[in-house]
Each structure stands twice: as C-alpha cells, then as structure tokens.
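**Student:** pasting the sequence and the predicted model now:
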Amino acid sequence: MTKVVGRDKVNWGIMGTGWIASQFARDLEHAGNAVKAAVGSRTAESAEKFAAEYGFARAYGSYDEMLQDPEVDIIYVATPHPLHKENVLACLEAGKAVLCEKPFTMNARQLEQLVEKARERKLFLMEGMWTRFLPPITQARAWIAEGRIGEVRLVKADFGFRVGWEPEGRLLNPDLGGGALLDAGVYPISFASMIFGEQPQHVWSTANIGQTGVDEQFSVLLSYSEGRSASLNGAIRLNLSNEAVIYGTEGYIRLPLFLAGKEAYLHVNGQDEPEKFTDDRTCIGYAFEAEEAGRCILEGRTESRTIQLDESLEIMKLMDTIRGQWGLRYKSEINR
C-alpha cells in the first residue's frame, strides 16, 4: 500500500511523454490534491523537455529510474496500448499505485494478471476512463438516479473521427494496437456499461477491416436483461456525431460531444423545454479522474467506486468477444 498517512496531496509520476501524457500533465494543474513529482521517458532529453514544459520536479531518462523514486506515489501510464501490461506490472512490482490510460490492456487475459497483482500487493489501480468523472456525465447519472427519465431502456452512443492516412501511425498500425474499437470504441462501450450497471446478454457486431488490418469502423448492438439495449458505433476513418442519448420511459438525456462536452440536456415527457446543465470547467477534464485517484489513495482505498476493476475486466472481456466476431487479433497479444 502506498503510504500517504497524514498528507492531503499525492505525488504523481507520468510514464511516457506523448500527446496523451501532455494532456494529462496540463490538467494536473487543476487537480487540487496533485503534485507534479516526476516524469519518465525512454530518453533523458525527452523527459527533461517534458518536465520543463509542464512543471515536473524531476525528469528520468528511463522508466526504471522513475520507479525507484521513493517520493512518487502514483504513476499515470501513458504509453502505447501494447505496452500497458508490462508497464503497469512494473509499476505495481515497484510498489506504485497506477492510473492506466485506456484501453487498460490489449485483452482480458492481460488485465486479469494486473488485477491479481494489484490486489495481491494491496495497491491502487484504476482504468483511465476520464469520461466517467466529467460533470455533465455525473449530472446525467444523478438525473437517472432521481428517476427523472423513468426506467432506462435504450442507450445510443457514438465516437468517431477521420484520421489522416498514416499506415505506420499509431491508429492504423496493428503492431501499435491500432483500430477503432480499442482507441475509440472503448468509450461508448464503457458508457453503456456505466448506464446499465451490468454486462449484455447478447452481442452482435460488424466492422470494416481496412488495408492495414485494423478495424476502421464498427457497429455493435447489445441486449440486456428485461429487453433493454444499446446501439454503439466507433470509427477512426469516419467523423461521427459523437453524441450519447439515454432513453427512458419518462424522457431522455442528451449529451452532445459526450467525451468532452460541457452540456447535458434533460428532456422530460410532457415538458416543452429541456432542462440544461452547463459545466464551466476550465480544464480539459482529466483533472477529475486524477482527483478521484488521489482521493482513493489518501483514503486508503485500492479501487475507485466509480469504475471498479471487476467492471473494467468485464468491459475488456466484452471487447474481446466483439473482436472475436471479426477474427481480429494482434501480434502483441498472442500468448500474452
């Protein structure tokens, strides 16, 4: 267990210096319980540049050096998908708490090993599903809990964008875990899991496998108990509406740009105008998951109640099932 007794802040380390690492580092300014302690990269030059730009106290030219820093409490793993398992495992073996960028791992088998290790070592571990903590989504969950839209029957959620044609780039390269499902589709799939609070009974899906061998777009239909369902879409070569709608027997909730939007609309049957929620945050939104991870550690908890490890594992199993329907496997996950 990471020792933070008597403290009100946690010391963060970041593993990796790419785009997502920079987004998270920038947002740590807005996390009230976070201290920018260290950054680790594969080269000293990259780490030093990152630390200077984002205000981290120490820079390390290797991940192992950062893991040996006794002042680092928790590490945000921001490396490419295929490296998540070995990187998170190294952090846990070094006694560090971990927030891992999505997707947690390449498959459920890998994640099972990480969950087992975290529980064995009594260390905090959480999937970096930052959307769970955004104020509009938190508000939507509150409206549902209050019964404002009655019984939820249907969820529709899309996330897709058109990336440029770069076959060797991360999104289109199978060796880097590219494809729409792992990169974009995990968001609507996790969203449906959050809303229904259970995993589907039946799964139907289709995908367009592109020239490089990764899924460029997909559609999934999920059926749950009592006739409830979810219709989900993802893409990396197609711009989608990127909207989520939750339909209930007494109304519906609409989340424009649900990944990063600042608004939520409650439409109640019989009311002419929707109730609008507006989030006035100045951060991107990663600060909220960082604060949650910090709270858990400061309170001595090893999991977040908002996204527990068992749920993350079920979501990964579902994505394994979906990819299995397409016959899509990655070299990096074979025998791992």
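**Tutor:** Thanks, I have the structure now.

**Student:** CA atoms for contacts and neighbours, from now on please.
**Tutor:** Noted.

**Student:** for the chain, what spans make up the helices?
**Tutor:** Counting by DSSP state H, the chain has helices at residues 19-27, 44-54, 63-67, 84-93, 108-121, 135-145, 180, 186-196, 286-298, 309-326.

**Student:** tell me what the longest one is packed against?
**Tutor:** Read that as helix 309-326. helix 108-121, strand 125-128, helix 186-196, strand 202-209 (3 or more C-alpha pairs under 8 Å, 6 or more residues apart in numbering; DSSP states H and E).

**Student:** okay, the angle between that helix and helix 186-196?
**Tutor:** With axes from the mean of the first three to the mean of the last three C-alpha atoms, to 10 degrees defining the directions, helix 309-326 sits at 130 degrees from helix 186-196.

**Student:** and helix 309-326, which residues are buried?
**Tutor:** Within helix 309-326, the residues scored as buried using 16 or more other C-alpha atoms under 10 Å are 309, 311-323.

**Student:** for residue 50, list the residues it contacts.
**Tutor:** 17, 22, 39, 56 (C-alpha atoms under 8 Å, 6 or more residues apart in numbering).

**Student:** any idea how far residue 79 is from the second one?
**Tutor:** Residue 22 sits at a distance of 12 Å from residue 79 (criterion: C-alpha to C-alpha, to the nearest Å).

**Student:** use this one as the comparison:
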Amino acid sequence: MEKKVIKWGIIGLGNIAQKFATDLATVENAELVAVASRSQENADKFAIKHNSKKAYNSYLDLANDAEVDAVYIATPHSFHKEHAILCLQHKKAVLCEKPFAMNLQEVEEMITVAKENNVLLMEALWTYFLPHYTYVLECLKNEKFGKLLKLEADFGFSRAFNNDSRLFKKEVGGGSLLDIGIYPIFAALSTLGTPSSIEADATFFDNGADSACNMIFDYTDTKAVLKSTLLENAATVAIFTCETGIIKINTMFHMPTTVTITENGKDEIIDFKTKTIGYNFETEHFNNLLRANKKESDIMTFDFSKNLIKTLDKVRGIIGLEY
C-alpha cells in the first residue's frame, strides 16, 4: 500500500533548518511545502534553495496553511513553546528542535496543548535515532560487555564571544548548557537513567550566559562525568566503560560518526556509512508515527523529554543560571 505523503512546513530558517530541509529531500513520501521566517526575503531564499512552493513572513500564516501536515520548529529556544503551541492549536503535528523549551513548566504546557488538541508532538533530539547511537544503546541494554561502570561525555568548541549571536544570548537560552550540554546529559539519561544526585559547577560570560559547565551524575554503582564548553575545542566523544570492554562514540558523538569497541586490548572501528547529515532518521520515525495516528513517540517519549528538561533545570539551579 502506498504510504501517505507527509507535507512539511518549517518555522525558523537558520542553520539547523537548512540541514533538516536538506535531509528531508532524501526521505521517501515526504515533501517540503511551506517555510516561514520573520523576513520575506529569507523565506523566499530558503524556499528557492529547498524547493518549497510557499514562503511566508508570518508563522501564523504557515500554521493556517491547510496543506501542511507537520511543522518543524527551529526558532531560538525561548520561542519553542510559543511557536509549538501556535501550530498545535492549528492541528499541526509538531517536531520541535531541542531543547524542547526553556524549563519544565513550558514543556508541560506544550504537552498539555498537544493532548487537548489530539495532535502529535515530539522533541527533535536527532541523536536518539541515529544508527550508531541505536547500536550503542543495544550493546548496553544487552550488556554485551558486561555492566556499564562509567560514562564520560563532553561537547565543546571555541567561538569568539558575540552578544548578537543566538549562541551567546542569555535571554534566548544561549550559553553552553542548553545548546550543547544537553547532549552529554542526554547520553547519561538514555543509558543510565535518572541520577541519584548531581554535582555541577560553571563559568560565565559577562552577560550571564554560561561559558562552560562541568557535571557529575551519581548513580548507585556508577557515575557519569559530563562537560559542555564554548571556550575550547573538546574531544566531543562519549566513552562507555563496561566490565569487559569499552564503547567509544568517536568525535562529534551526537551526529553520524564511528564507534570504537575496545575488547581484550584490541580496537575495532565500526563505520555506519551514513550518507546523510542525519536528520532523516528522526523525520522518518515522526512520519511513521503520524501515518499510524500516534500522538506521542515510543522512543522520544513525553516522560523522557520531561526528565531531560527537569535535569537541565536542576543543573541550572545548582550553578545559579536563571533566564
């Protein structure tokens, strides 16, 4: 039976939206039909580049477009709740870029509106759906190398401070924690679950946004040592030390990459040969949920998203970071 073609709209047309649209073109039975920016010129340019037949300078106009089945939201973090709710109230399925919103209260509001309108909503944490990451999850779940004893994960790069850049703007959720610290935290929660206690310390830019954050998640018989930084180029790897072997997700662990298995003193590198940027995997999952009339992902569940933002809130509380 022919699969229903899912017709997509995109709100917020920055770098991540460019990558999403590029990969959307590789997904079967999916089509980009509308894009929206605050600037008509930006919307037109994006539409031409990615073959969208409609370009709006109003998010409301896109939400009102009867042809659109699903909307990918890629605006700055502080607008996620507002734009997700706008689309949900117009009965559009929503795939919202991570972090889902600024805090637990906002995430709960979004989920409530999705349920009230009986519409699919999912946080777009693409790493969960990448082949290399699902492989690692399977190894850990099956205890292929025994029990997990320790996780070390970091994410960092050096960028000159620019208060006009979204990355550094505190009021839109800029800083290391929400933007990139979410990935090491995701690695811990998706493999070890909720920690029994958290230690954290941070450094800050002059505008109050966090420049780096070090975290230790304590579990009963293991720990996760996590780091995010905008001050230096970190290895950006995730290392899972198990009883009989080490699983290392190599550099840029959050995106398509290789995995090194070390066992009995020997290294084996596994290459998953992903040919796309990697956004197609979450998109295909979301499209299948929509076709099956599901309202929540069985992988990126509401409970997981709530736990993720709750953990980010907790770390922010420890380091004294308020938005």
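**Tutor:** Nice, I can see it. Everything quoted here is computed from the prediction, not taken from an experiment.

**Student:** hang on, the earlier thing: just flag the most distant two among the buried residues of helix 309-326 of structure 1.
**Tutor:** Spatially, the most separated pair among these is 309 and 323, at 21.0 Å (C-alpha to C-alpha).

**Student:** still on that earlier bit, I'd like the buried residues of helix 309-326 of structure 1 as a markdown table, with distance to residue 75 of structure 1 appended.
**Tutor:** Listed next are the buried residues of helix 309-326 of structure 1 as a markdown table, based on distance: C-alpha to C-alpha, whole Å:
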| residue | distance to residue 75 of structure 1 |
| --- | --- |
| 309 | 17 |
| 311 | 21 |
| 312 | 18 |
| 313 | 20 |
| 314 | 24 |
| 315 | 23 |
| 316 | 21 |
| 317 | 25 |
| 318 | 27 |
| 319 | 25 |
| 320 | 26 |
| 321 | 30 |
| 322 | 30 |
| 323 | 29 |
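
**Student:** possible to save the helices of structure 1 as CSV with distance to residue 272 of structure 1?
**Tutor:** As requested, the helices of structure 1 are exported to CSV (distance: least, C-alpha to C-alpha, whole Å):
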stretch, distance to residue 272 of structure 1
helix 19-27, 38
helix 44-54, 47
helix 63-67, 56
helix 84-93, 48
helix 108-121, 46
helix 135-145, 18
helix 180, 38
helix 186-196, 25
helix 286-298, 33
helix 309-326, 37
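
**Student:** just the ones you listed: most buried one?
**Tutor:** helix 180 (a mean of 28; mean count of other C-alpha atoms under 10 Å).

**Student:** what range in structure 2 does that one sit on?
**Tutor:** Counting by TM-score structural alignment, helix 180 of structure 1 pairs with residues 176 of structure 2.

**Student:** got it, and stretch 12-29 of structure 1?
**Tutor:** Aligned by TM-score structural alignment, stretch 12-29 of structure 1 falls on residues 8-25 of structure 2.

**Student:** what's the answer for stretch 38-46 of structure 1, then?
**Tutor:** Against structure 2, stretch 38-46 of structure 1 falls on residues 34-42 (TM-score structural alignment).

**Student:** may I have the distance across the matching stretch, first residue to last?
**Tutor:** For stretch 34-42 of structure 2, the end-to-end distance is 13 Å (C-alpha to C-alpha).

**Student:** just give me the neighbour total for the counterpart of residue 258 of structure 2 in structure 1.
**Tutor:** With TM-score structural alignment as the criterion, the equivalent of residue 258 of structure 2 in structure 1 is residue 263. Residue 263 of structure 1 has 19 neighbours, counted by other C-alpha atoms under 10 Å.

**Student:** residue 263 of structure 1 contacts residue 136, doesn't it?
**Tutor:** Yes. Counting by C-alpha atoms under 8 Å, residue 263 of structure 1 does reach residue 136; the two are 5.8 Å apart.

**Student:** which residues do the two both contact?
**Tutor:** The contact sets of residue 263 of structure 1 and residue 136 overlap at 255, 277, 278, 279 (C-alpha under 8 Å, 6+ apart).
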